[in-house]
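Chemist: With the sequence up front, the predicted model follows.
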Amino acid sequence: MLNARPANFVAVILVLLMPLNTISQIKHAAQTKKMEQSSTNNKLIIYQMLPRLFGNTKTVNKPNGSIVENGVGKLNDINDKALQEIKKMGFTHVWFTGVIEHATMTDYSAFGIKADDPDIVKGRAGSPYAIKDYYDIDPDLAVDVKNRMGEYEALIKRTHANGLKVIMDCVPNHVARTYGSDVKPVGVRDFGQDDDTTQAFRAKNDFYYMPNQHFVVPGGYNPGGNDFKSPLKDGKFDEHPAKATGNDVFSASPSINDWFETMKLNYGVDYQNNRTPHFDPIPPLWNKMYDILHFWAAKGVDGFRCDMVEMVPFEFWGWVIPKLKAEHPALVFIGEAYNSSLYTKYINTGKFDYLYDKVGLYEAIRRLTCDQPNATTWDINHVWHNDSNGIDEHMLRFMENHDEQRIASHDFAGNPWCALPGMVVTATLATGPVMVYSGQEVGEPGAGAEGFGGDDGRTSIFDYWGVPEHQKWVNNGKFDGGQLSEEQKSLRSFYSNLLNAVHNNEALNSGSFYELMVANEHQPGFNTKLYIFARYTAKQRILVIANFNRSEQNIIVKLPGDLQHKLQINTSVEFTDILSGAKFFSHDINDGVTIKLPAASGMLLEF
């Protein structure tokens, strides 16, 4: 949820990285350890979409436009044809982002849903990460608002019927300032319902309070823009006593750059007194959050992407995840995490299956993709060297998601084709999941200022909007790519070929890893914008080469003697690129194999 803020917000994430090893140290570690890894886990290939955006065919795209003006996608738009096309691309899971009811400027009071005060809503549509009712579905997404839960249940069944699994959001750290469940199950107590609001902190409270203080809406906020009119738009919101804001702001007057639309939930940590934990007895919030996750798991959801997990104590995760997996053993938990020094703790103690790999592989590959002068592929070696202690297979890799800038935007690479080598590495480096964000596969640039979402290279999660390049693939609900250019069709074919190759080849989805940079650093044609490694099993071996150079490269790749022995090869070898069909031949593998790589490309050479 990192971009849940105005466009000028400068996010400050405290990333506690180990001190960087020098290149020579990394090389030495590679030479001595060989860095072989293997896993029997099935590789998750995840397609992330916001249903609000995915099926929307309106192309008006008026900044700060209403739901009527700009349109909105519905759960029912994600039909069998759409899901079949996603499945054909090689995906195994779909992350339906933003399906839970959240605060919005759209009035659904006619349906018994209390209207939200726009002064504490970000964007006309509202942030999907300002949850208003954890037991309900966003009414924007329903054709029949009264049957919104039924439409989501039908989508879960439809997704399963098309051979895909369902991931949805868990937003554990904060909720909308207007939170209140009107459809919660019998016996469930709402957040804050039993709080003692006279105490700033109390382990049994669900929220943190500023006693005797009124909440103050940040100055300078113009909700919905000048054209949006509402009697509730008065720069005020009645909250007394004021509650702490979601991004750990313990003040009645958060700034416009804070997550002022949300309230921080209390898991028993006294943040204002040295972060003192109070976990015995278990705080009531723990059981309330368990009940929520249990509710959705019982509907057939296969996994949860958990928002900002480092803002919630890992002791809670270590308690709730095993409890849920005892009931649903196949349930998957993915944590949005950025503090690499805590990764091992959140995996081993918190029991997460997977964590975001943003501060590692994403940032290394972004530098290379943007052709930054000091970027080298030794940065990738640094990532797997640090992750070689058993967490590599737990890292979720991506080049785009809803928080990050679009590859095709001027803020990133400016050209979606520059992502080819990075996506090859992202998808094949390890057995952990790989994720693609809806529109990435057709080069969506995220251009323009949508409203609350500024012109920042991202597709807004706050506003009603059509996603222009993605809409060309949607083709008015045909989901056949009928409006795509030939270049876009070619780009989408690359993603499909790559992801299907990962899905269908055991060397890539569950094989061991062998680093080949050290063995080739003195080879003719080698440079530090090339990345080389092998993935293999007893039945299959694949040489992976990524060329981040913006020009064609020729290199003679050597396989070291111990790898040849391990793979039982010592004679002539033919290599075939799974992605293009191109063939390369070595008459004597001891002399290596000569490979010609197009600019900004990657190869998966089976041999």
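Modeler: Structure's in. What do you need?

Chemist: can we go C-alpha only for contacts and neighbour counts from here?
Modeler: OK.

Chemist: Could you measure from Val269 over to Pro313?
Modeler: With the distance defined as CA to CA, to the nearest Å, Val269 ends up 8 Å from Pro313.

Chemist: Give me the more crowded residue out of those two.
Modeler: Per other CA atoms under 10 Å, whichever of Val269 and Pro313 has more neighbours is Val269, with 21 against 17.

Chemist: ok, that one - contacts?
Modeler: Ala203, Arg275, Thr276, Pro277, His278, Pro313 (CA atoms under 8 Å, 6 or more residues apart in numbering).

Chemist: another one to put next to it:
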Amino acid sequence: MLGLGLSACQPNTIEQTDTTVKNDNYNENVSVTQTDQTAITGKPVVYQVFTRLYGNTNTTNKAWGTIAENGVGKFSDFTDVALQDIKSLGTTHVWYTGVPHHALVNDYTNYGIGNDDPDVVKGRAGSPYAVKDYYNVNPDLANNPANRLAEFEALIGRTHANDMQVIIDIVPNHVARNYHSISAPKGELDFGANDDKTNTYSRHNNFYYVVGEDFQVPQASNGYQALGGETHPLSDGMFAESPAKWTGNGSRLAKPDANDWYETVKINYGVKPDGSHDFPALPNDYANKTAAEHLAFWQAQAADDIPDSWRKFEHIAQYWLAKGVDGFRYDMAEMVPVEFWSYLNSHIKHTNPNAFILAEVYNPDLYRDYIHLGKMDYLYDKVDLYDTLKAIIHGKASTAAIATAHAKVSDIDQHMLHFLENHDEQRINTVDFASNPFNALPAMVVSTTLSRSPTLLYFGQDVGESGAENAGFGQPTRTSIFDYVGVPAHQRWMNNGKFDGGQSTSDEKTLRAYYQTLLNLSHSATALQGEYVELDTLQRQLNTQGYDDEVFAFSRFNNEQQLIIVSNFSQQHSKMFTLTLPHTLINQWHISQNTAVKNLLSTTQLARPLVLQSDSSATIDVQLAPLQSVVMALQR
């Protein structure tokens, strides 16, 4: 029914070179292993993997379970077999989520790591966005915690050897309440080490302070107890912090609310408490200037005008680039001033011009500033496209809303990364989203093919993971990011490291094959890097019989390839109609009576003819089963 069929995944040839670079604001030469991003053909596909969950084969899933009880994945679980399996989904970049060492409840004191207080840790495994040491990695992920950094460096090498690039998180807006690096290079001081704590704000302070008040652990709500009520020597409702710091989400209370990001503290970027800026402003015309010109601007500023936090994060980014990391995903980027991003990203691009830079930004009014002034490569297309597709699946919006949402970002469409799942969002296979993983396939086709932007795939999405486990902190509907837990559908596909679907259900295998076919079109269908013309409005103007609010059609094309893409979002009803192409496309595509189309999502469907009409338009008969999409390529 869904027209499945595997297309060959052609491996990309990515050469690695060692380049020594000198950063003007860093006190040592660094050897940077770069991968040649220009060797990647087609649209990027980012595979996001929650690193501690990916390789875990334990199926216990006890609420608030320990590592011994529930298990944890390791860097070593990303074997060549595993990485080739990831690669088979068309992946160009692997986003290893949760790599920097963050606060967690486990005892690593034998390795010189201080214990974290459960009163300021969410869950047992901890939030990956409460980083406590930016110069090392999560010890949970290593076979030998003493060797954890070398084990991650080996994973970087394996990922490169399997022709994919590496992305990790940087979280500039906040750090763990108990940040302390035991691994920082010589001369790198901890955040807050030189702060003047007698002032709420100072330009070179790394934190904001509630002067004269000590931090108090929030009052728990809804019966919440740290570690589910388990006795722990540090779980006493107290955490020593004097004076109190502002909380990560901006709360200025010494005792934040239980719904605040109380496990983190906000970083000061030279933004005064009244919101005014205490750093140089970018001239307005810098929206049209290159990253190199942005770098020159910052290098021309007086050293004292650059807030200390800016330099600290620039050094952190350079440290990971030197390890071979190819790019970064920035958490809550809009909570940090755009000038800082200009500063950081221009330095990164100086070191590695092909670095992949992705930012979490949800305010559409800020998109263009963060792209053009902040020099971001990609932003989440969440508020427009994702929310629209979800509303259509819920029956709350017409498919006509897709064209409207896309038009809002038509000038920056290549910068707007598309997704249906990530670690923050509900799993598709929940009643809160689509109830069934197949119900979202039309949305996935549209999301993947609508623009020139990259596509993000979250691990387990391709086999219909439901995220239904009660792991501890928070409620199910997304796979827990706070606790140790197994991921059942993914574990069935993983099949104890064989990655052959040996334990998967028939539906899971069918879904996986569909994702492979679709995402590999990102590389093989060159038209997806070309132009976009929506066909939806024309069908509605013509009152095309059978074309309704559950169908969406558009075209993508370049000189080499012309595609017509049509999706049926209905879960119950087939659709039959005659699709009309405008005469402008007929002329541009040089369509003749001998032109036919073939569905690239199917290996069995035969080519269908296009019919030229007397009014210089062309038509094609379309028949779609429920939830079916077609990607029709012109054949001559």
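Modeler: Done, it's in. Here the structure is a predicted model, which means the values were calculated and not measured.

Chemist: Can you give me the TM-score here?
Modeler: With the length set by TM-score structural alignment, normalised by the length of structure 1, the two chains reach a TM-score of 0.91; 561 aligned residues with a CA RMSD of 1.3 Å.

Chemist: if we can go back for a sec, if any of the contacts of Val269 of structure 1 are buried, put those into a PyMOL selection.
Modeler: In PyMOL syntax, the buried subset of the contacts of Val269 of structure 1 is picked out as below (16 or more other CA atoms under 10 Å):
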select buried, resi 203+313
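
Chemist: Reformat the contacts of Val269 of structure 1 as CSV; add secondary structure.
Modeler: CSV is the format used below for the contacts of Val269 of structure 1 (DSSP: H, G, I helix; E, B strand; the rest coil):
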residue, secondary structure
Ala203, coil
Arg275, coil
Thr276, strand
Pro277, strand
His278, coil
Pro313, coil
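
Chemist: Closest to Thr106 of structure 1 out of the contacts of Val269 of structure 1?
Modeler: Checking these against Thr106 of structure 1 with CA to CA, the nearest one is Pro313 at 34.2 Å.

Chemist: residues in contact with the closest one?
Modeler: Pro313 of structure 1 neighbours (CA under 8 Å, 6+ apart): Tyr267, Val269.

Chemist: That one maps to what in structure 2?
Modeler: Matched by TM-score structural alignment, Pro313 of structure 1 corresponds to Pro337 in structure 2.

Chemist: Its match and Thr200 of structure 2, how far apart?
Modeler: Applying CA to CA to Pro337 of structure 2 and Thr200 of structure 2 gives a distance of 19 Å.

Chemist: any idea which element the residue nearest the centre of structure 1 lies in?
Modeler: By CA atoms, centre = their mean, the mean C-alpha position of structure 1 lies nearest to Asn401, the distance being 4.8 Å. Assigned by DSSP states H and E, Asn401 of structure 1 belongs to no helix or strand.

Chemist: Where do the helices of the stretch 1-150 of structure 2 begin and end?
Modeler: Secondary structure of the stretch 1-150 of structure 2 by DSSP state H, counting those that start in this stretch: the helices cover 51-54, 67-70, 80-87, 148-161.

Chemist: Without its sequence neighbours, what residue ends up closest to the equivalent of the residue nearest to the centre of structure 1 over in structure 2?
Modeler: In structure 2, the residue paired with Asn401 of structure 1 according to TM-score structural alignment is Asn422. Nearest non-adjacent residue to Asn422 of structure 2, counting by CA to CA, 6 or more residues apart in numbering: Tyr458, 5.3 Å away.

Chemist: Now do the contacts for the equivalent of the one you found over in structure 1.
Modeler: In structure 1, the residue equivalent to Tyr458 of structure 2 is Tyr437, according to TM-score structural alignment. Counting by CA under 8 Å, 6+ apart, Tyr437 of structure 1 makes contact with Tyr47, Gln48, Met49, Glu400, Asn401, His402.

Chemist: 7 Å - rerun?
Modeler: Tyr47, Gln48, Met49, Glu400, Asn401 (CA atoms under 7 Å, 6 or more residues apart in numbering).

Chemist: In this structure the third one contacts Thr97, no?
Modeler: In other words, Met49 of structure 1. Yes - between Met49 of structure 1 and Thr97 there is a contact at 5.9 Å, judged by CA atoms under 7 Å.

Chemist: Glu363 of structure 1: which of the contacts of Tyr437 of structure 1 is nearest?
Modeler: For the contacts of Tyr437 of structure 1, the nearest to Glu363 of structure 1 is Glu400 (11.3 Å; CA to CA).

Chemist: Contact partners for the closest one?
Modeler: Applying CA under 7 Å, 6+ apart, the residues near Glu400 of structure 1 are Arg406, Val436, Tyr437.

Chemist: Following element in sequence after whichever helix or strand the second one is part of, please.
Modeler: Secondary structure assignment for Val436 of structure 1, by DSSP H and E: strand 434-437. Next in sequence after strand 434-437 of structure 1, counting helices and strands by DSSP H and E, comes helix 468-474.

Chemist: Structure 2: matching residues for that next one?
Modeler: With TM-score structural alignment as the criterion, helix 468-474 of structure 1 aligns to 488-494.

Chemist: From Asn547 of structure 1, how far off is Met522 of structure 1?
Modeler: One correction, residue 522 of structure 1 is His, not Met. Distance from His522 of structure 1 to Asn547 of structure 1, by CA to CA: 17 Å.
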